[in-house]
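Engineer: Sequence below, structure please.
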Amino acid sequence: MPSTTRKNRGTKRRKMDEPIVINNFIGGVMVPCQDHIDSHDPSTGLVWAKIPDSGQAEVDAAVNAAQAAFEGWSCKSAQTRANHLLKVADILESRLEEFAVAESRDQGKPVWLARIIDIPRCVLNLRHFAHAIPHHLNTSNVNPEMGVVNYTLREPQGVAGLISPWNLPLYLLTFKLAPALMCGNTVVAKPSEMTSVTAYMFCKVLQDADFPAGVVNIVFGRGPSAGQALITHPQVPLVSFTGSTLTGKFIAQATAPMFKKLSLEMGGKNAAVVFDDCDMESCIATLKRSSFINSGQVCLCTSRIFVQKSLFKDFLEKFTAVAREVKIGPPSDKDVFMGPLNSKPHLEKVLRYISYAVEDGGQVLCGHGVEILDLPPQNKEGYFMRPTIITGLSDKSRCMQEEIFGPITCVTPFDTEEEVITRVNDTPYGLCASVFTSNLARGHRVAHKLKAGTVWTNCWLVRDLDMPFGGVKKSGLGRESTQDSLEFYTEAKTVCIKI
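Structural biologist: Alright, predicted model coming up:
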């Protein structure tokens, strides 16, 4: 297959206004693609990268490379595999600033956010699974009455198909990649075509780390072409996907006849419950983050806030004031809290929900259409909007039921604990929720009754990779964590020996 050598990589300096041309990574080398997709800088609307428009042929080549590498990789000790990942983590950490700037430009998030969250989390993903998985692989017991020894093997599946989204591009790719590799699988990954640049840069890190060729293959392209070819490939026995519920449903239907193993982390309509005994200042600061960080483009973001009636008016005034103070602008500005949304079509979709809210009788307290968005001239064509708070909607309205995935949150009052539990659970989603109260017993009671994969009390987005992550209902299938990922990326075999 055609390739570029390491010697030639980066020797030609690219003009500042010239788009980056990305190649697929197959069998340890960069492989050019004939057709490309334009990738836009969300802060300017200008094309800044050309992404391979891969299809069946490219996926077939990647799967073949992964299959060829599987025996050698799966036979290595867990510690040897860990050493490879730790070397990659060290190189990635040494290039943190370069990756943070690229992730910001590609996705739209502020550079400071990529610098303190996204790229450090990528490094942590690699190191955590490298250190943890070797301690969880096998178990054994002795049955003296039967005169046997039983032990288990956690055997890798083969080629893992990994599909990651555009909101946390490298963060979520490495969250899948690290456990898949540590369990002895080889990988074919497809990042989102809207945010592929840091995955491409990561391929160069793999080369610089002398990672075994063919163990990791990354094919870039659209979901209906490259993505579908990957999920339906007969030599890919398991698929891990993070993205929309609609796409997850399609993957489940398309792969059902093939009995593939699936992990689906999908949409959310996450609620916060604010009781009148909460620490108001801490609660509002947390909800500012949970509603508007990354322009609301995190599957765990809060989009419904239920506030106890006695506190409702005071909360609404203070929370609206905080939202109005949020600075929006170029992601490179260190004082900017919110950059642009990721794409023009996504911005248009999010803005439609404001129209739906008005149609459904809601009141827009702040944000789009209420306040002026002042941007520098070079960012006028970017995909920006202000954080938006809406009230006065019924629980059955579109904005209270459907995933928006943007900086819009709906605030509504409630009376009793029993009432709010019923109302929070009245949604087809169940990814996460937050509870704010100083009553520890109440915090436990409510957390136990909310139908969600994760419930935070007096905090948000505190993650421990040893704890299960995933959703219920239309929010997902399966869990991801040290133990859960180990179980997903392997099959258990029991061996019984007569002694």
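
Engineer: alpha carbons only for contacts and neighbour counts from here, please
Structural biologist: OK.

Engineer: what's residue 495 in contact with, if anything?
Structural biologist: By C-alpha atoms under 8 Å, 6 or more residues apart in numbering, the residues touching residue 495 are 150, 151, 152, 153.

Engineer: what does residue 221 give?
Structural biologist: Residue 221 neighbours (C-alpha under 8 Å, 6+ apart): 37, 51, 52, 53, 54, 55, 190, 191, 192, 193, 227.

Engineer: which SS state does it fall under?
Structural biologist: Here residue 221 is coil, with the state taken from DSSP: H, G, I helix; E, B strand; the rest coil.

Engineer: Ok, residue 283 next?
Structural biologist: Under three-state DSSP, residue 283 falls in the helix class.

Engineer: Pull the number of nearby residues for it.
Structural biologist: Per other C-alpha atoms under 10 Å, the neighbour tally for residue 283 reads 20.

Engineer: Same question for residue 419.
Structural biologist: Around residue 419 there are 10 other residues, counting by other C-alpha under 10 Å.

Engineer: Pull the number of nearby residues for the nearest residue to residue 421 once chain neighbours are set aside.
Structural biologist: Leaving out its chain neighbours, the residue that sits closest to residue 421 by C-alpha to C-alpha, 6 or more residues apart in numbering is residue 450, at 6.3 Å. For residue 450, the count of nearby residues is 22 (other C-alpha under 10 Å).

Engineer: Could you also give me the structure for this second sequence? I'd like to compare it with the first:
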Amino acid sequence: MTLTERMIEGARLNHFINGKRTAPRSGQYLQSFDPTTGQPWYEAADGDAADVDAAVQAAQAALVDPAWRRMTQSARGKLVRRLAELVARDADTLARIEMRDNGKLLREMQAQLGAMPDTYHYFAGMADKLQGETIPVNKLDMLNFTLREPLGVIGMITPWNSPLMLLTGTLAPCLAIGNTVVIKPSEHTSASTLALAELIQEAGFPDGVVNVVTGHGKTAGEALTRHPGIAKIVFTGSTATGRRIATNAAGNLVPCQMELGGKSPHVVFDDVDLDRAVNGVVAGVFAAGGQTCIAGSRCFVEARVYRDFIERLADRAKRVRIGHPADEATELGPLALAAQLEKVETYVSYGVADGAKIAAGGRRPQDEALVRGWYFEPTVLVDAKNEMRFMRDEIFGPVVGVMPFRDEDELIRLANDTHYGLAAGIWTQNIDRAMRFARNVDAGTVWINTYRSAAYMSPSGGFKESGYGKRGGFEVMREFSRLKNVVIDHSGATQDPFVIRLR
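Structural biologist: Model prediction:
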């Protein structure tokens, strides 16, 4: 019986280590909650350092096992393609597991899972394209070339907002290159990653190539980031946690790839169709309940259309349909965590205390069918100022602050006045203005007349406190491979052993 078949109330889920479902050494389990009811629906193994060590050892053994190490690049690509086929086969089941785990709309998760096989296919095609190069040097009797090799065991700590989509962007290239992996999913959303592990086994990957250890960040996550057997850490989450992980990894001189927080500027000029821009702002901050690092949560509107725009935005926010995420009519489901709901409420109160005005939302819905879940109304705070607390900190909820600007110089100053630099968006018909904005804004991704548009073949990543390292496209293949230089002397001559050969 597969994990997806066992996804029933009260199920107890174990780690996936060395190709086997493995009980936690401590015997302890943690509860995962359904955001629509606030009630527990399964238990996952509460891993600790001993579980992490077992998983890393399994990954290290798989890394040097000829079954994986000697597998050709083309053969690895075929395995990744087979995994893509299995994800496509079970996409609806995986989408429903994630919906139940984090409260996202079923149609949103179905869209993510429906597109996910394309990412695996893309990187499967990269498996036999990763190559070195021959380098001409000023010694005719030397052959100088480079090799691209796997880094080793990659430790991945994934978030609760889009577990499989965000995992896939790094797991697919890691497998295509020949790395092995230990994944620590969020303690709040472990089920879909464990289900994926079973598909990886079904696809035919050797045991130990992919391992999953569930548990809390302060135990299992901490142990993974400190483990000396890890070659690189991948993390998606808050900037505060990212700092701690980077500190832990530095103790072993281990590099990291991090996608951290965001407080992205979303800009509207007066030369656009305001209803289209409103739709873009709604997509940027209310889609996924605002629980996305790229959320356009700071909205800057040209002063001449500011009042008209906020009226239209507030009206649209009030008409957003809140409900159960499985309902096709629902546009906004619950927040994923009780703690996240409390955080959103706190920051809205900060905004009001600091002088912003609530134009829409600002509270939990009063509908009797929703009161047990972790729902919050889409909220528009107007007359905001960049120095307000809710405009400085990442809220990770359906809350947008809107403020006017007068000209481009002021706009760029306001947009860049943040610790973050993950994404930015602009709505304008003036291509010169759009390009000036794209060049001057501190953001790893800039959208023009669109927002929250993703492509696995495009490199993405943040600036400043939004992290470092790139995901997507060929850039991520460089992130998870190491470059080795090889030099062959075919002259047959004997050189002076005390003089470096420079010519």
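
Engineer: returning to what we had before: corresponding residue for the residue nearest to residue 421 of structure 1 in structure 2?
Structural biologist: Aligned counterpart of residue 450 of structure 1 in structure 2: residue 441 (TM-score structural alignment).

Engineer: can you check residue 78 of structure 1 too?
Structural biologist: Under TM-score structural alignment, residue 78 of structure 1 pairs with residue 73 in structure 2.

Engineer: which residues touch its match?
Structural biologist: Contacts for residue 73 of structure 2 were tallied using C-alpha under 8 Å, 6+ apart; they are 127, 128, 176, 177.

Engineer: rerun at 6 Å
Structural biologist: By C-alpha atoms under 6 Å, 6 or more residues apart in numbering, the residues touching residue 73 of structure 2 are 127, 128.

Engineer: how near is it to residue 244 of structure 2?
Structural biologist: 35 Å (C-alpha to C-alpha, to the nearest Å).

Engineer: For residue 311 of structure 2, grab the count of nearby residues.
Structural biologist: Neighbour tally, residue 311 of structure 2, other C-alpha under 10 Å: 14.

Engineer: quick one: what's aligned to it in structure 1?
Structural biologist: Match for residue 311 of structure 2 (TM-score structural alignment): residue 317.

Engineer: How about residue 116 of structure 2?
Structural biologist: Using TM-score structural alignment, residue 116 of structure 2 pairs with residue 122 in structure 1.

Engineer: Doesn't its match belong to a helix?
Structural biologist: Yes. Per three-state DSSP, residue 122 of structure 1 lies within a helix segment.

Engineer: Now do the same contact list for it.
Structural biologist: Each residue near residue 122 of structure 1 by C-alpha under 6 Å, 6+ apart is listed here: 171, 174.

Engineer: ok, now the one 3 residues further on?
Structural biologist: When contacts are counted by C-alpha under 6 Å, 6+ apart, residue 125 of structure 1 touches residue 175.

Engineer: need the helices for the stretch 151-300 of structure 2, in chain order.
Structural biologist: Along the stretch 151-300 of structure 2, the stretches classed as helices by DSSP state H, counting those that start in this stretch are 163-177, 191-203, 222-226, 239-250, 274-285.

Engineer: Please point out which parts of the second one sit buried.
Structural biologist: Read that as helix 191-203 of structure 2. By 16 or more other C-alpha atoms under 10 Å, the buried positions in helix 191-203 of structure 2 come out as 191, 192, 193, 194, 195, 196, 197, 198, 199, 200, 201, 203.

Engineer: Number of residues surrounding the aligned residue in structure 1 for residue 20 of structure 2?
Structural biologist: By TM-score structural alignment, residue 20 of structure 2 lines up with residue 29 in structure 1. Using other C-alpha under 10 Å, the number of residues around residue 29 of structure 1 comes to 21.

Engineer: For residue 29 of structure 1, give its distance to residue 204 of structure 1.
Structural biologist: Per C-alpha to C-alpha, residue 29 of structure 1 is found 9 Å from residue 204 of structure 1.

Engineer: likewise residue 442 of structure 1?
Structural biologist: Taken as C-alpha to C-alpha, the span from residue 442 of structure 1 to residue 204 of structure 1 is 50 Å.

Engineer: Also residue 427 of structure 1?
Structural biologist: Residue 427 of structure 1 is 43 Å from residue 204 of structure 1, where distance means C-alpha to C-alpha.

Engineer: Spit out the contact partners of the residue most central in space within structure 2.
Structural biologist: When C-alpha atoms, centre = their mean is applied to structure 2, the residue found nearest the centroid is residue 166 (3.9 Å). Under the criterion of C-alpha under 6 Å, 6+ apart, residue 166 of structure 2 has no neighbours.

Engineer: Give the aligned equivalent of it in structure 1.
Structural biologist: Looks like residue 166 of structure 2 aligns to residue 172 there (TM-score structural alignment).

Engineer: same question, residue 150 of structure 2
Structural biologist: Match for residue 150 of structure 2 (TM-score structural alignment): residue 156.

Engineer: Leaving out sequence neighbours, find the closest residue to its match.
Structural biologist: That would be residue 490: by C-alpha to C-alpha, 6+ apart, it lies 4.5 Å from residue 156 of structure 1.

Engineer: check contacts around the one you found.
Structural biologist: Here residue 490 of structure 1 is in contact with 154, 155, 156, 157 (C-alpha under 6 Å, 6+ apart).

Engineer: Ok, residue 266 of structure 1 next?
Structural biologist: By C-alpha under 6 Å, 6+ apart, the neighbours of residue 266 of structure 1 are 242, 243, 244, 245, 475, 476.
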